[in-house]
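K.L.:
model this:
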Amino acid sequence: MIRYEALEALPVRSALPALGNALEGHGTAVLVAPPGTGKTTLVPLALAGLLGEGPARRVVVAEPRRIAARAAARRMAWLLGEKPGGSVGFTVRGERAVARHTRVEVVTTGVLLQRLQRDQELAGVDAVVLDECHERHLDADTVAAFLWDVRQALRPELRLVAASATTDAGGWADLLGGAPVVEAPGVSYPVEVVWAPPARPVRPPHGMRVDPALLAHVASVVRRALAERAGDVLCFLPGVGEIARVAGQLGELGDVEVLQVHGRAPAAVQDAVLAPGRRRRVVLATSVAESSLTVPGVRVVVDAGLAREPRVDHARGLSALTTVRASRAAGRQRAGRAGREAPGAVYRCWAEAEDARLPRFPAPEIKVADLTAFALQAACWGDPDASGLALLDPPPGGAMAAAREVLRAVGAVDPRGRATERGRRLARLGVHPRLGRALLASGEAGSGEAGAEVVALLSEEPPREYGSDLADALRRARRGGDAYSGRWLAEVRRLRAAAADASRSPGDDSAAPLDVRPEPGGGGPGSAGGGGIAGLVAALAFPERVARLDGGSYLMVSGTRAELPDASPLRGTPWIAVAVADRPLGRGHARVQLAAAVDEDVARAAAGALYEEAEEVRWAEGDVVARRVERLGAVELVSRPLSDPGPGLVRAALLEGLRQEGFGLLRWSPEARVLRQRLAFLHRHLGEPWPEVSDDVLHARVEEWLEPELSRARRRADLARIDAGQALNRLLPWAGGEAARLDELAPERITVPSGSRVRVDYADPGQPVLAVKLQEMFGSDRSPVLAGVPVLVHLLSPAGRPAAVTADLASFWRDGYKGVRAELRGRYPKHPWPEDPAGAEPTRHTNARLRG
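P.N.:
Model prediction:
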């Protein structure tokens, strides 16, 4: 019996006529309706004609999460006086309640994506409602783009509704061809905002880590809310670990029941949260409770202000969730949960001044997530680069390029990016293409059933208490007894069926079967072990993460170093395959979360595409090292000395040595060093054709000045025999005849008034220096000039110590000489100290020699 009273109380009812007119006239519509208005439950029933008005239609409702899909189906069935599986049904991964006469089917966006790939026309479906599209999940964006293609090319009569509580209505309207925007009034009970920041600063989130001080503060705010307000409390936290920690800190709350709701929660717990409680409740939830779900009895929300978003390190091939500040849009959604049924309050665990600095909306998943699965879906759809898809945000080019590399490696696409038959088989499996490749390949290796067990384990990571050893985690899941193992077993059944179906599809040569088997007793279908099959599947799924023990850490074949937890039973294992890892901010090494032991044969087979044999000639430890090396990516397997390396490789190694250690490896006589300094001086002040002789330029012009000596060299000792000065002479401007002026423009020595030939110091290319005894410059009233630059004269005492520095001798004789004369003539009485040095005879001798 239809519950008309409950239906008529839903505010979205007033928007149904406008929505119907929009769909009749345009075929698409954007429905904006605040939480609690009934958009998720009443609108599909009305579109399907189940309320006694309008023609009978088949409607599919797409929800972003399994918990929301199941809850929406139950609610709609209740409104019709039925149970799920009748007029209203649902399909989520691993669970289906649909009958032949079902008119409204609620599915997850992932399920709808799979259905579209199998049947692009969606035969028999009259309308699709994309619920909660503001969350911008990648699957939801992809489904919307595919549905628009279907409507444009195959089924113009297919009706599309994009529905959300808070969304970019204009953007979605444009995406759906100028769709009308229909707004529904909401039940807007007032929600008081209480700012409850921690008394002392807490550390910002760092990767997956949340400051325990913040979680302790959140627990205290929950207690405060229970004391100050009536009704149930809904507390938003970023993840399962934080929920468990806060639950532990709340301890006993008297007659208050503490419930934990998240995507991994057992169905019974999810059902209990969505049903009225017999006593007061505290519901600790992730973002699954932000939308689509109404938790009855909630009057208070406590918001930790955090969320989890995916991030990808493309350079290292690592992807993980990271903790971020929740957006203002998410904050409004969360606060709205307190006002669904009556006036309420939201306690925000941050300062009011911080609120304006929060991002307006969450980051679209297409901008930050691993796009491998998306790229495969696009390729199977016939648009490999996704350029023709109607998307609110285009996929980043770098992420798409990385995704296509992975797809090519697993044989899912051809060199032009088009889906292969294997790629289409992988897309139908409903798991990440990496895991799909492992599932199919383990079947080809004779371990398909056990392979499905490991893939199920990796498609939804096991609880942390299962440990870091994938084989141990598999054994725990097989033993059962907890909520996770129940979901795992359902997924194993689904994967076995999907793999069997895929194996019946026509194959191709895009990925040959692997000649590898799990080790005996290592987890075949009837084995109690699991070590062998766990390692095989992890290596097949993540070949670039196969790693060998190297010192105290592991070196992956990708080149990234990884560290196991201190208590991991895998520590010391020679080879592992890393299934789950992240790289904490500020750390160079990856941190292994889940891995399995493998032997070298499995490592070589799984990562065979990265195997190479090469002659390696490089500069290492101060000399040329020549080896024949076998490598698995960055991991060196075997190395043998190379007796006769190629001359080109040797020359490249010698050049690398010169770059690393400098041209000091050559033989530099004093004359050669001076020549380089003289050339640097001339280039600075005269420019071309005098060459620049900096290290960078000499490296760039090495063929002009260091050949043929370099081509004859084989090792460091040969470099030390090369006369750098002789080689450097090749850079002099011989062709134009300017080289003959070298001694004129920048002489090694110049003749001073005493007749001595004194060496010029060109160490500073800005100004040459002439260090000469003061008495040898008597009678000269001008400093020497070289290439137009006055020489800086260092006037020395008779003992050769600096007495004065000048570039203007006339000025020095006039102003500075008297002071120097007064200071030094008593110390050196045998040397001449005339009162008029400009007119005196220069000399290298003492007064005694002069008199004699």
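K.L.:
From here on, just use CA atoms for contacts and neighbour counts.
P.N.:
Will do.
K.L.:
Can you pull up the most central residue in this structure?
P.N.:
Using C-alpha atoms, centre = their mean, the residue of the chain that lies closest to the mean C-alpha position is D313, 2.3 Å off.
K.L.:
Which strands or helices does the strand or helix carrying E5 pack on?
P.N.:
In the assignment (DSSP states H and E), E5 maps to helix 4-8. Applying 3 or more C-alpha pairs under 8 Å, 6 or more residues apart in numbering; DSSP states H and E, one finds that helix 4-8 makes contact with helix 66-79.
K.L.:
buried ones in the helix or strand hosting Q117?
P.N.:
Assigned by DSSP H and E, Q117 falls within helix 109-118. Judged by neighbour count using 16 or more other C-alpha atoms under 10 Å, the buried positions of helix 109-118 are 109-114, 116-117.
K.L.:
Another sequence for comparison is provided below:
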Amino acid sequence: MRSLSELVDDGCDLPFAAASEPLRSAVGERRVAVVEAPPGTGKTTLAPPMVAGVVEGRVVVTQPRRVAARAAARRLAQLTGTRIGDLVGFTVRGERRVSDSTRIEMVTPGVLLRRLLRDPGLDGVGAVILDEVHERGLDTDLLVGLLGEVRELRDDLAVVAMSATADSAGLSRLLGTDTPAPVVGVPAVLHRLEEQFAPGPLPTDARGVSRDFLSHVADTTVRAFSERPDDGDVLVFLPGVREVRIVAETVASRVDAEVLELHGQVGSREQDRAISGRRPGDRPRVVVSTNLAESSVTVDGVRVVVDAGLSREPRRDASRGMSGLVTVRCARSSADQRAGRAARQGPGVVWRCYDRETYSGLRPQVTPEGQTADLTSALLTLATWGAPRGEGLALPSPLPAASVLEDEQVLRSLEAVDEQGRVTSHGRELAEIPASPRWARALLDAAPLVGSRLAAEVVAAVELGVAGDVAQELGSLRRGSSPETGRWRAEADRLARLVADSAGSGGSAATVIALAFPERVARRVGDVYLLGSGTRAAAPPTLAGHEWLAVAEVTRASGASAAGTGAVIRSGAPADESTARLVLPATQEVRGELVDGRLRARRVSALGAVELSSTPVPARELGSDAVFDVLRTKGLEVIGWSGSADALRRRLALLHRVIGPPWPDVGDDALLMRLAEWLGPEVEGAAQSGRLAGIDLTAPLRRLLPWPEAGRLDELAPERLEVPSGSRIRLDYPAHDEAGPVVVAVKLQECFGLAATPRLADGRAEVVFHLLSPAGRPLAITGDLASFWSGLYTQVRAEMRGRYPRHPWPEDPWTAPATARTNRRR
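P.N.:
Okay, here's the model as predicted:
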């Protein structure tokens, strides 16, 4: 057994040992520091004991994942010869191993956030170290802001931010008070790294990461294993658990090696085995991992990395009430960190399962989670802290305004915040439950209906990420004995203790899900399901066939797996009409639909967007509002754009793009928002006649012209351009939703003498000439006629005068008369 100070003095042959004095000095004098050190240099191992030697109280260290928190604690306990929970401990969701004697505690960011809400002063804590800040996790970003406020009240609290690739200067300015925080770093200690590019098939298809691509990754891994340098181990990076399992099974059947999986769903013993180095006499290892091994943990003995080049990131689709993880190309910073894992202990090689051009085109840095994720939990945390929407907090980057508005509305619907975004008493109750606000609400409201135990089991299961039929999965979890089952049971026990004990009065798993997401209660319509929100989604085989579903998760997709709807139900439970009536508003209204260009009207009884019954009625009963609804749902394409309407729209779009107001926005969304203003009379007529298709939108669009500026329309954006020959040539404007030049296609001979290239919109928009041969074929494209006549024209003349001898090809195009005629006709 040795103390933390002895561990620091020893240094464990880790490069970060060189940062001991600078870090301790920064923390001792300024109580703040930014640590910049590459993965594998030992900052997670040595920085906490270095800080512990300077401050009084416990040092709390955040790790982005539970696996990393447990692994970091075990590593430190092993190096000090102590048991977990004594000198070093950890706290993750559902598991806590600490004691009164614990000096260093590893936690996940979410655990520390909840602790801050309960104890804003962090009593007994002397320092907080935020590790892996560069990953830009949402909870870690929030901690940066909240801890900044804590430091204003506690000048003795030290805060250290550690990163592998972050903007150290920006982070230093953010954490510093009067002056930037000290930056402490050590350089990467890298051996020679060889790159091998092994491109394969497209990585994704309609169902996610394709089997063909996973087979390619497995083939590349087998080849990399057979060619590995110095008998080293192989580390493979894949985006998710499914992909890890498929590739690991394939590789295990083809190589003489111990193939190990590393992700959040394997047990702690298996995680330790994957992370720890090979023992004497062991077979070589192939560790197949999610991005967990990118920077959070170090896998010893690796000399070869195989990188699929993919990552899984959150995405939201607020218009259809969907959010979830999607598979995308990883950032270049991530690809570089993965590759660097091969060259920590000796010369290594990285096999990239993509080509060099793809690598060059990767985005430079990871996208901050706060820019794309669901923000309801974050906003509730901020409201509970007393900083609604994060206003006044020094966050690494502001939360996106549109997402804040949308997700704050969800919190208001849950009665968790008021109109000003301030937390309510009910919101504080939801914030105390370790689940997202929707599932916290479901736990509280469902317990009296279905019983506290079932409510807790359902919430624990969906937050664990079960797929398919949640009701069936509950049965499997209750009977199982895997580490995953153990985590679910522990979480269900914890949630059940947070609500009043109740046996319930009836209900099912569907009731709990419906209370969390009322708008996702769905009814089967043909081969797909119509959700209460109006979204149509395909169902997996385990759920398809039931009349009603309560949907826990719906994700964006494409192709066959989404049945053409763009959405797929990932998890849910069979429900019934009574479940739908419990959560969805009942309505009676006349609805319109478009059939072969004609409006049909029906009197509908519905729950949300889900129809229960309908009766045909005359179209005139629709009224203008119902026709407007049809247009907003189907879009203006149901009417169709005539040639003249489309041409006018293109001209107006150019003026709006290059000049701006008062020239109107004629994009789809803008036009649909102003329907009554410009299309009102035609809609009233359609409500009486029942016919929408065929309305000419040219005259209605002119109603949007600004006055008196409308008088300059033909001057600023003319339909035709007069060229020196006297011809008036039609201008081709870019589509309303595209940026680009205006194009005029004209025979070259008609432009002799035209030196200055015309510009439109008071000189703000360029005209590009497509100069044509006498046969109408393109000869040159130019936005600079003067340069063309002085240069390229000579070459064009030499090639064309023999092919078109009847047409003029003068040596001096500046003075030659422009003409649309041949020499003889002239």
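K.L.:
so what number do they get for TM-score?
P.N.:
Superposed pair, TM-score by TM-score structural alignment, normalised by the length of the second structure: 0.72. Supporting alignment: 640 aligned residues with a C-alpha RMSD of 3.5 Å.
K.L.:
returning to that earlier point: how close does the helix or strand following the helix holding Q117 of the first structure sit to the second structure?
P.N.:
Per DSSP H and E, the first helix or strand lying C-terminal to helix 109-118 of the first structure is strand 127-131. Compared with the second structure after fitting, strand 127-131 of the first structure has a mean deviation of 0.3 Å; criterion: mean C-alpha distance after the TM-score superposition for the first structure.
K.L.:
How far off centre is the helix holding E5 of the first structure?
P.N.:
Mean C-alpha position of helix 4-8 of the first structure versus that of the full chain (C-alpha atoms, centre = their mean, to the nearest Å) differs by 49 Å.
K.L.:
what's stretch 86-105 of the second structure aligned against in the first structure?
P.N.:
Aligning stretch 86-105 of the second structure against the first structure (TM-score structural alignment) gives residues 86-105.
K.L.:
Can you give me the distance of P368 of the second structure to G392 of the second structure?
P.N.:
Taking C-alpha to C-alpha, to the nearest Å as the measure, P368 of the second structure falls 20 Å from G392 of the second structure.
K.L.:
between those two, who's got more neighbours?
P.N.:
Neighbours per residue (other C-alpha atoms under 10 Å) separate P368 of the second structure from G392, with P368 holding more: 19 against 10.
K.L.:
What lines up with the more buried one in the first structure?
P.N.:
That one, P368 of the second structure, aligns with P364 by TM-score structural alignment.
K.L.:
Its match and C133 touch, don't they?
P.N.:
No. Using C-alpha atoms under 8 Å, P364 of the first structure makes no contact with C133, being 10.7 Å away.
K.L.:
what's the following helix or strand after the helix holding E5 of the first structure?
P.N.:
Downstream of helix 4-8 of the first structure, the first helix or strand assigned by DSSP H and E is helix 16-26.
K.L.:
counterpart of A848 of the first structure in the second structure?
P.N.:
In the second structure, no residue is paired with A848 of the first structure, using TM-score structural alignment.
K.L.:
Next, count neighbours for A848 of the first structure.
P.N.:
As a burial measure, A848 of the first structure scores 10 neighbours (other C-alpha under 10 Å).
K.L.:
Where does it sit, in terms of helix or strand?
P.N.:
In the assignment (DSSP H and E), A848 of the first structure maps to helix 847-851.
K.L.:
which residues does the closest residue to L599 of the second structure other than its chain neighbours contact?
P.N.:
Distances taken as C-alpha to C-alpha, 6 or more residues apart in numbering place G690 nearest to L599 of the second structure, at 4.7 Å, with adjacent residues excluded. By C-alpha atoms under 8 Å, 6 or more residues apart in numbering, G690 of the second structure lies in contact with 598-600, 619-620.
K.L.:
7 Å - rerun?
P.N.:
Counting by C-alpha atoms under 7 Å, 6 or more residues apart in numbering, G690 of the second structure touches 598-599, 619.
K.L.:
Export those as a markdown table, with columns for secondary structure, neighbour count and distance to R422 of the second structure.
P.N.:
Output for the contacts of G690 of the second structure, formatted as a markdown table (DSSP: H, G, I helix; E, B strand; the rest coil; neighbours: other C-alpha atoms under 10 Å; distance: C-alpha to C-alpha, whole Å):
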| residue | secondary structure | neighbour count | distance to R422 of the second structure |
| --- | --- | --- | --- |
| R598 | strand | 17 | 48 |
| L599 | strand | 25 | 46 |
| A619 | helix | 24 | 47 |
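K.L.:
Out of the residues you listed, which comes closest to E408 of the second structure?
P.N.:
L599 (37.0 Å; C-alpha to C-alpha).
K.L.:
surely the closest one meets R691?
P.N.:
Yes. In this structure, L599 of the second structure is within contact of R691 by C-alpha atoms under 7 Å, at 5.9 Å.
K.L.:
Quick one: end-to-end distance for the match of stretch 86-105 of the second structure.
P.N.:
Stretch 86-105 of the first structure has an end-to-end distance of 10 Å (C-alpha to C-alpha).
K.L.:
Mind listing what's buried along it?
P.N.:
86-92, 96-98, 102-105.
K.L.:
swap in stretch 76-84 of the second structure?
P.N.:
Residues of stretch 76-84 of the second structure classed as buried by neighbour count (16+ other C-alpha under 10 Å): 76-77, 80, 82-84.
K.L.:
Out of those, which comes closest to R2 of the second structure?
P.N.:
Nearest member of the buried residues of stretch 76-84 of the second structure to R2 of the second structure, counting by C-alpha to C-alpha, is T80, at 5.0 Å.
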